[in-house]
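S.K.: What follows is a predicted protein model with its sequence.
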Amino acid sequence: MDLDGDLHALVCGDGRVRRFRAGRSSSAANAVESARLTLRRLAYECADADRMLARLTTLGARLEAVLLGPAARHLGDGPVVVVPTGGLHGVPWALLPALADRPHAVAPSASAWLNSLAVPAGSGEVLVRGPGLATLGAEVPVLTRMYPSARVLEDGSATASAVLDSLNGTALAHIAAHGTFRADNPLFSALALDDGPLTVYDFERLGRAPHRLVLPSCGSGRLLPVGADELLGLTAALLPLGTAGIVASLVPVNDPATVPLMVSLHEALRAGATCADALHRARRATCADPVRQATALSFVALGAA
C-alpha cells in the first residue's frame, strides 16, 4: 500500500499479517519504467542484448528493495499472490529475486483473487490467430495438435463476432493477436482480428468469460489505475466476468521468442498446472538467449486458476 508516498508491504500467511516499510513510490515508479523500457528494447534484439539482460538483473534487485524491502525475507517457500497498489500493476514481478524462482500470480484485489478460486472451469478450447504477426502465430498449429478438439479461428475466420461467440464459457482460450492499449480511454483497448478490433467494450458483452485466457502479444496485460481502487484495461474487464486465470504480456514482446514460451506454457497447463505455475515452468525451460529470457520476464499471470 501507498501511504503519503511511502510503500508498505503487507505479508499475509501463517495466520497473521505483518507490515514492512519498503521504499518511496516515486523511486518505485522510476525503477518500473526503467525495467519496462529495457524489456521493450530487448524485444527488438538490441545489439548489446547481454548488457541489457545484466541491467535487468540490477533493476530486479532495485525493484525488490523499493517494492518489498524487508518483506522479501518473510515470503516463505511456496507460491506468492501479489496484490499491488493501483500504480504498480505494470511491474514485471518476475525480475524480483524473491519471486524469480517461485510461482507467483498477480490480482487486482484480495477479494478478486478469492472469487476467482470459485469460478467454474467451463469446457472446450479456442485457438485464435489474428493478422500481422511476425511469426503468423506459429505456436497455434502446435497447440492445435495439443488440443485436437479445439475450435481454431484463423485465415479470415478470426472475426470479432466469431471470436467473441467462441469465447463464451470456454475452458481455455489462446488469442495470438496484436493488441493496442488506449491510455486515453482504456475501454477502447483492443485485439486486432481479421475484420478489425475486438475492444474491452466487446468483451463486456460476454455472458461468461473464458475460464483461462492466454494473450501472447503486445502488452495485453497493461492496466491503468483510475481513482483509488479501480483498474481499466482488457484483463481488468475479464476477471469480474468469470475469467479465473490470465497470462498476458506487460510490454510489447518479440514474436519469434514468444512461440517456444507459449508451447512450454501450454504443456504445463495440460499437465494440470495453474497459470502461475505454468508460466513459472515455462520461464525455467527458456534457453539462455537474452531475447528469450527478456520475453519470458515480460509475462505475468493474473488470477488464481
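M.R.: Nice, thanks for sending it over.
S.K.: CA only for contacts and neighbour counts going forward, please
M.R.: Fine.
S.K.: so which strand or helix has Ala192?
M.R.: Ala192 belongs to strand 190-193 when assigned by DSSP states H and E.
S.K.: Tell me the first helix or strand C-terminal of the one helix or strand Val81 maps to.
M.R.: In the assignment (DSSP H and E), Val81 maps to strand 80-82. Next along the chain after strand 80-82, taking DSSP H and E as the criterion, comes helix 97-100.
S.K.: Give me the distance from the strand holding Ala192 to the chain's centre.
M.R.: Offset of strand 190-193 from its chain centre (C-alpha atoms, centre = their mean, to the nearest Å): 17 Å.
S.K.: same question, stretch 69-85
M.R.: 18 Å.
S.K.: rewinding a little: tell me which strands and helices the strand holding Ala192 is in contact with?
M.R.: Contacting strand 190-193 under the criterion 3 or more C-alpha pairs under 8 Å, 6 or more residues apart in numbering; DSSP states H and E are the following elements: strand 179-180, strand 196-199.
S.K.: tell me the most buried of those strands?
M.R.: The highest average neighbour count among the helices and strands packed on strand 190-193, using mean count of other C-alpha atoms under 10 Å, belongs to strand 179-180 at a mean of 22.
S.K.: Which elements pack onto that strand?
M.R.: In terms of contacts (3+ C-alpha pairs under 8 Å, 6+ apart), strand 179-180 is packed against strand 190-193.
S.K.: Next up, a structure to set beside the first:
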Amino acid sequence: FGQGPDDERRERELMESLRGRLWHRAGSGAVLPRVDLAAVRAAADGRGVLAVAYCWTEETVAAVVVGDGGPGRVVGLGPTRAVTALLGGLGPDLETAAGEPAGPLARAVDAGLRTRLAALAELLVTPLDLPTGRPVVLSVPGAFRAVPWGMLPGLVGRPCTVPSSLAAWVRTGPWPARPRVAAFAAGPGVPRSDEEVQRAATAWPAATVRVGEDATVEQVSTDAGTADVLHVAAHGRHHREHPSFSRVELADGPWFGHDAHRLPRTPGLVVLSACEGGRTAVRWGEETDGLARAWLHAGAHCVVASAASVRDEVACEVLPEVHRRLAGGEAPALALAGATADLPTTLVCLGSGW
C-alpha cells in the first residue's frame, strides 16, 4: 500500500471487505478436547518446567503456579491498580530506550526503565518464589502482552515461553527434534539487517539467505514453505484495527500475517526481528491477535519476537548467538535465555519454546 490519503482509504476499504468475507466463511467445525488442571500439571511435571497462570480482575492480580511437585498453589500478587500504574508507562519507556538517547537523557531513561522493571518484578515475579533456573511457562492476560519477561529481575537468563494459553501449550507438545533447514530474509531500509541474517545463517549447514531485491514476498514464501526455521529481519507494522493484516515489509511489498496460512508447510520456529513483530491487540475473551499470533495459529511451534523496538546492534549480536545455540540442539526458549543472559532484550519466546 502507498502512504497517501487515497491509498489509506483504499487500504481500509479492502480490509473491511476481506474481514466481511471471513465472517461468512465456514469454519473447520473442529472442537478441541478440554485441557484441565491435571493435564497442565502432568505436562509441567513431564517436561520439568513450572507453569504460571496470571489472573486479573478489576481489584487484584494473582497467579496459579503448577509443576513444583504439589497440586498447585495460588499466589496473591497485590492490587490491580499498582500493576496498571507500572504497565502504563512501560511501552513508552522501552521505545525511548530503543531510540538510543545520548548523554544525560540516556542515563535518565535507563535508570527509569530499570526502576520500572524492578518494580514489576517485585509484584509479578518475586512472590512466586520460583526455584533458581527452572524454566517457566507464562500464561498471561491481554493486559500483560507487552511485558518483556526476559528483562525482569528473577527471569533474566531463565528460559521462559509465553503461549497463547496453557491449553495450547499442552496440546502443542514439546519442541520436536533438532531443526535442519533454515531460511533467512532481510527487508529494505533496516540498518544491519543484511549483516544480521548473514551472520545468523553461518550457524546452519543448510541455509537460504535472501537480501536486497532477492527478498521478495514470493521467494521468501517459497523458502518458508520448506524451512524448519524462518528468520525475517525487516520493518514491521502492527495493524490495530485489523491485527491479522499486521505485516513485515519485503523488497516488493508487505507480507501479511494471514499469508502464513497459505504456506504448504509452516516452519517450526519463526524469528521476527521486526519492530512491532510481537505486538498484539486484545479481542473479546482476552484473545490476542497480531503478526506473531498469526504464525502460531498457522502451525508454528513458537515465535521469537518483540512487542517493542529492538536496537539494530542488539539484534545483530543476540540473534546470531540464538541460532548458534539452536543449531547446536537447544530448544528456542533455552537458546534465547542463554543468548540474552548478559544482554537482556525485549525479545520473547511465544508459543511452546521447548
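M.R.: In hand now; what should we look at? The structure presented is a predicted model; accordingly, all values stated were derived computationally and were not measured.
S.K.: and of the helices and strands packed on strand 190-193 of structure 1, who's closest to Leu3 of structure 1?
M.R.: Ranking those by proximity to Leu3 of structure 1 (C-alpha to C-alpha) places strand 179-180 first, at 32.2 Å.
S.K.: In structure 2, which residue range corresponds to that closest one?
M.R.: Counting by TM-score structural alignment, strand 179-180 of structure 1 pairs with residues 236-237 of structure 2.
S.K.: And the closest residue to Leu187 of structure 1 other than its chain neighbours, how far from Ser189 of structure 1?
M.R.: Leaving aside its chain neighbours, Leu187 of structure 1 sits nearest to Val200 (5.1 Å; criterion: C-alpha to C-alpha, 6 or more residues apart in numbering). Relative to Ser189 of structure 1, Val200 of structure 1 is positioned 6 Å away (C-alpha to C-alpha, to the nearest Å).
S.K.: which residues do these two both contact?
M.R.: Counting by C-alpha atoms under 8 Å, 6 or more residues apart in numbering, the contacts common to Val200 of structure 1 and Ser189 are Gly233, Leu234.
S.K.: could you show me where the strands are in the stretch 51-200 of structure 2, in order?
M.R.: Counting by DSSP state E, counting those that start in this stretch, one finds strands in the stretch 51-200 of structure 2 at the ranges 60-66, 73-79, 136-139, 160-161, 181-186.
S.K.: just the ones you listed: most buried one?
M.R.: Of the strands of the stretch 51-200 of structure 2, the one with the most neighbours on average (mean count of other C-alpha under 10 Å) is strand 160-161, at a mean of 29.
S.K.: compared with structure 1, how much does that strand deviate?
M.R.: Superposed on structure 1, strand 160-161 of structure 2 shows a mean distance to its aligned partners of 1.2 Å (mean C-alpha distance after the TM-score superposition for structure 1).
S.K.: Which residue in structure 1 occupies the aligned position of Leu90 of structure 2?
M.R.: Alignment note (TM-score structural alignment): Leu90 of structure 2 maps to Ala35 of structure 1.
S.K.: do the same with Val75 of structure 2
M.R.: So, by TM-score structural alignment, Val75 of structure 2 is matched to Phe20.
S.K.: Please report the distance of that match from Leu7 of structure 1.
M.R.: Applying C-alpha to C-alpha, the value for Phe20 of structure 1 to Leu7 of structure 1 is 9 Å.
S.K.: ok, the counterpart of Thr266 of structure 2 in structure 1 - how many residues close by?
M.R.: Superposed on structure 1 with TM-score structural alignment, Thr266 of structure 2 falls opposite Ala209. Residue crowding around Ala209 of structure 1 was assessed by other C-alpha atoms under 10 Å; the count is 27.
S.K.: Val170 of structure 2 now?
M.R.: Neighbours of Val170 of structure 2 (other C-alpha under 10 Å): 19.
S.K.: Helix, strand, or coil at Val310 of structure 2?
M.R.: Secondary structure, DSSP: H, G, I helix; E, B strand; the rest coil: Val310 of structure 2 is coil.
S.K.: was I right about it contacting Cys275?
M.R.: Yes - in this structure Val310 of structure 2 lies within contact range of Cys275 using C-alpha atoms under 8 Å: 6.7 Å.
S.K.: measure Pro225 of structure 1 to His89 of structure 1 for me?
M.R.: From Pro225 of structure 1 to His89 of structure 1 the distance is 8 Å (C-alpha to C-alpha).
S.K.: more neighbours, these two?
M.R.: Comparing Pro225 of structure 1 with His89 by neighbour count (other C-alpha under 10 Å), the higher total belongs to His89, at 22 against 16.
S.K.: Now that we have the strands of the stretch 51-200 of structure 2, can you turn them into TSV and tack on distance to Glu13 of structure 2?
M.R.: Below are the strands of the stretch 51-200 of structure 2 laid out as TSV (distance: least, C-alpha to C-alpha, whole Å):
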stretch	distance to Glu13 of structure 2
strand 60-66	40
strand 73-79	43
strand 136-139	35
strand 160-161	37
strand 181-186	30
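S.K.: So for Ala108 of structure 2, which of these sits nearest?
M.R.: strand 73-79 (27.8 Å).
S.K.: quick check, distance from the closest one to the centre of its chain.
M.R.: Counting by C-alpha atoms, centre = their mean, strand 73-79 of structure 2 is centred 25 Å from the centre of its parent chain.
S.K.: superposed on structure 1, where does that strand end up, distance-wise?
M.R.: Mean for strand 73-79 of structure 2 is 1.7 Å (mean C-alpha distance after the TM-score superposition for structure 1).
S.K.: Glu313 of structure 2 belongs to a helix, doesn't it?
M.R.: Yes - under three-state DSSP, Glu313 of structure 2 sits within a helix.
S.K.: How about the equivalent of it over in structure 1: what's its closest non-neighbour residue?
M.R.: Under the alignment (TM-score structural alignment), Glu313 of structure 2 maps onto Pro256 of structure 1. By the measure of C-alpha to C-alpha, 6+ apart, the closest residue to Pro256 of structure 1 outside its immediate chain neighbours is Thr135, 5.9 Å from it.
S.K.: still on that earlier bit, so what's the match of Val75 of structure 2 up against?
M.R.: The contact partners of Phe20 of structure 1, by C-alpha under 8 Å, 6+ apart, come to His8, Ala9, Leu10, Leu68, Gly69, Pro70, Ala71.
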